[in-house]
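Q: no sequence on hand, only this structure:
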């Protein structure tokens, strides 16, 4: 550690490498700066973090299978990013507000979102999955990076109301090239908004490697906006939890935003419509597979004498139950009436929308008339 590892506030940023508390081999590293932030995480708590990661991996696997079976139109897998999402989500308070992209299924799991609500959007049965105020989590944002602005605006409002509520915005490495994200950085830094910008650098923006997004570690982008950046091993759930708690603490004390770059890897495709074999190698996949976030936690627990075999059995049983709930949820999601596509588009009725509604209704009626005519012909 050198003086250059620290910013003007004394916060350890380490822009050229990352904070790591648990190595891929499952060894616990001591860190004077970050250890105090996870001092409460004993072996039982670490086991619970493993449970979260294992269950959401099973959810992800099951949802991918459901898409392959034609039950979902699309699914964006999170496999490989479990530690980044669970570590950060478990650092939040219930009253903090989450603004996510379309891949944060593990965060939604931590916020109490049901299996059916995770699936309904990807089945094409609803415009959104849940009521944001039921979970203090906005529905997934499809527009790349837009949620960073939403998080900043909400955080500014919370600060003006005098609360110590914080927000967190999740986005990928590709989103850092979007104007929305950079505009959010400017507003948040200028107004000391209590927001954490959480970038999951999973190495690929669809088929474009992160090296084309930035010639420097993404955490360094914080420098230009006057906020600290923390680069953390995104496959280390303990380090992610510590970094998120640090950033949230700064936000609550009125010290403004923080950018966290969680260096991780997307083991699966960008979405189930993607073929990652077209742009990455088997060697790269194997290299990152050896850094698996779940395996290192199990190894660390085993080294302490923790009964990992019992833990794995219990978690496998629970993950199986959750997967069964996920499959059952598919049958409970009703198909919406076609005309509901016009609901909630505007706060008040207007002639433009009414005209579209009328045109669409007449278009649909054509099919009813065609079916009726076909039936009459068959009767003759």
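A: Nice, thanks for sending it over. Bear in mind the structure is a predicted one, so any value in this text is a computation, not a measurement.
Q: from here on, just use CA atoms for contacts and neighbour counts.
A: Will do.
Q: what kind of secondary structure is residue 197 in?
A: State at residue 197, reduced to three classes by DSSP: H, G, I helix; E, B strand; the rest coil: strand.
Q: next up, the contacts around residue 147.
A: 99, 100, 101, 141, 169, 170 (C-alpha atoms under 8 Å, 6 or more residues apart in numbering).
Q: got those residues as JSON lines, with secondary structure columns?
A: Converted to JSON lines, those look like this (three-state DSSP):
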{"residue": "99", "secondary structure": "strand"}
{"residue": "100", "secondary structure": "coil"}
{"residue": "101", "secondary structure": "coil"}
{"residue": "141", "secondary structure": "coil"}
{"residue": "169", "secondary structure": "strand"}
{"residue": "170", "secondary structure": "strand"}
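Q: can you pull out the helices in the protein?
A: All helices of the chain, identified by DSSP state H, fall at 43-68, 82-89, 105-110, 115-123, 132-135, 146-160, 179-190, 237-252, 282-289, 293-303, 308-332, 351-379.
Q: so what touches the fourth one?
A: In this case it means helix 115-123. Residues contacting helix 115-123 (C-alpha under 8 Å, 6+ apart): 63, 71-75, 105, 108, 126-130, 322, 325-326, 329-330, 332-333.
Q: before we go on, here's another structure to hold up against the first:
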């Protein structure tokens, strides 16, 4: 992997192969070429028009959401945002291959999985604006989504913590006799955390029905893959722990869908973990706090734009006669208006009353938290111009 193009040493395969014995070069499953035409002799997964269009529309929705929320952050309307531009096929394709009973444990770039399961624009906005309608009462920073009703575990900021948690949750599913698995998303940078190794070893030893889904997008913030590790990506690590492993073209949604379908089938039938390494690229900055021009070139980005996952899938859909270009553009514009309308509406929703900041942990908040709350109220009252007007929802009773 000693190349800025982290696919440089990857061989393309047209069938999903579960690798149980070590290989020098691990093949990559790819079904659709960059122009949307299937590879010769490639076997595409059985997929109906309704599912295919839902996958495509979800990818379009997420890209529009990313565009609008990055703009909102630049305008000072929200404090932070993480886009998944260029990686939509990895998150949406894998989500489409799951069942609703399956638990999703996310890193922070998987808004596509939530959108596919039905998380609404209003819910996205409530979370990012940290208002009183957000289930976590605004205690999480933006993009830390959670939806119990959708089996989507709330995102946590520390990197990699969800990996051993996923192993434990999947072990619980097995012990309870559930016909369900857990999928755990993370980037190749998170695979450098100790939690990655602990989580994979735990899952392998205890035979946990969990899919470890690595989005290898080439960079851990500003650190390129070749400076993170010397081995053959993340797939080789799965082999080291005795885990069945698939490497897939993360910009080919059909390949991701097929690989995840197979991984789920195996994880459930054999009560074992499966590792999927999706080779993709982060076209956007790491976050709105990042400037990628400091560590990568425009030429590199443009080469990957030619492999755009949305354009690739759109071409395939058009070849099937399932997508009309004019209707598609109209739908994108409608989505853009929906996101913008909800953004304008939800940003006016007030935040929680400040007293709630010390609730929901203790039956009765202890004296030291009550004292800190009084000091906080006094501070805000003394310097009202230094805080947003919504911070003025103070109960002085």
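A: Arrived safely, thanks for sending. Source: prediction; values computed, not measured.
Q: quick TM-score on the pair, please.
A: The TM-score (TM-score structural alignment, normalised by the length of the first structure) is 0.87; 360 aligned residues with a C-alpha RMSD of 2.6 Å.
Q: returning to what we had before: what's the closest of the helices of the first structure to residue 196 of the first structure?
A: Minimum separation from residue 196 of the first structure across these (C-alpha to C-alpha) falls at helix 237-252, 6.3 Å.
Q: which strands and helices sit next to the closest one?
A: helix 82-89, strand 195-201, strand 229-233, strand 258-263 (3 or more C-alpha pairs under 8 Å, 6 or more residues apart in numbering; DSSP states H and E).
Q: need these in a markdown table with mean neighbour count and distance to residue 116 of the first structure, can you?
A: Compiled in a markdown table, these are given as follows (neighbours: other C-alpha atoms under 10 Å; distance: least, C-alpha to C-alpha, whole Å):
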| stretch | mean neighbour count | distance to residue 116 of the first structure |
| --- | --- | --- |
| helix 82-89 | 28 | 20 |
| strand 195-201 | 28 | 25 |
| strand 229-233 | 28 | 32 |
| strand 258-263 | 29 | 29 |
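Q: reformat these as JSON lines; add distance to residue 362 of the first structure.
A: Converted to JSON lines, these look like this (distance: least, C-alpha to C-alpha, whole Å):
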{"stretch": "helix 82-89", "distance to residue 362 of the first structure": "46"}
{"stretch": "strand 195-201", "distance to residue 362 of the first structure": "46"}
{"stretch": "strand 229-233", "distance to residue 362 of the first structure": "55"}
{"stretch": "strand 258-263", "distance to residue 362 of the first structure": "51"}
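Q: compare these and report which one is nearest to residue 356 of the first structure.
A: Per C-alpha to C-alpha, nearest to residue 356 of the first structure of these: strand 195-201, 38.8 Å.
Q: that closest one - contacts with which helices or strands?
A: By 3+ C-alpha pairs under 8 Å, 6+ apart, strand 195-201 of the first structure packs against helix 146-160, strand 167-172, helix 237-252, strand 258-263.
Q: deepest of these, which one?
A: Comparing those by mean neighbour count (mean count of other C-alpha atoms under 10 Å), strand 258-263 ranks first with a mean of 29.
Q: what range does it cover in the second structure?
A: Across the second structure, the stretch matching strand 258-263 of the first structure (TM-score structural alignment) is residues 274-279.
Q: what do you get for stretch 174-182 of the first structure?
A: Mapped onto the second structure using TM-score structural alignment, stretch 174-182 of the first structure covers residues 189-197.
Q: the matching stretch: end-to-end distance?
A: With C-alpha to C-alpha, to the nearest Å as the measure, stretch 189-197 of the second structure spans 13 Å from end to end.
Q: report the buried residues of it.
A: For stretch 189-197 of the second structure, burial by neighbour count (16 or more other C-alpha atoms under 10 Å) applies to 189, 190, 191, 192, 195, 196, 197.
Q: want to try JSON lines for the residues you listed, with distance to residue 224 of the second structure as columns?
A: As requested, those are exported to JSON lines (distance: C-alpha to C-alpha, whole Å):
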{"residue": "189", "distance to residue 224 of the second structure": "9"}
{"residue": "190", "distance to residue 224 of the second structure": "13"}
{"residue": "191", "distance to residue 224 of the second structure": "14"}
{"residue": "192", "distance to residue 224 of the second structure": "13"}
{"residue": "195", "distance to residue 224 of the second structure": "21"}
{"residue": "196", "distance to residue 224 of the second structure": "19"}
{"residue": "197", "distance to residue 224 of the second structure": "21"}
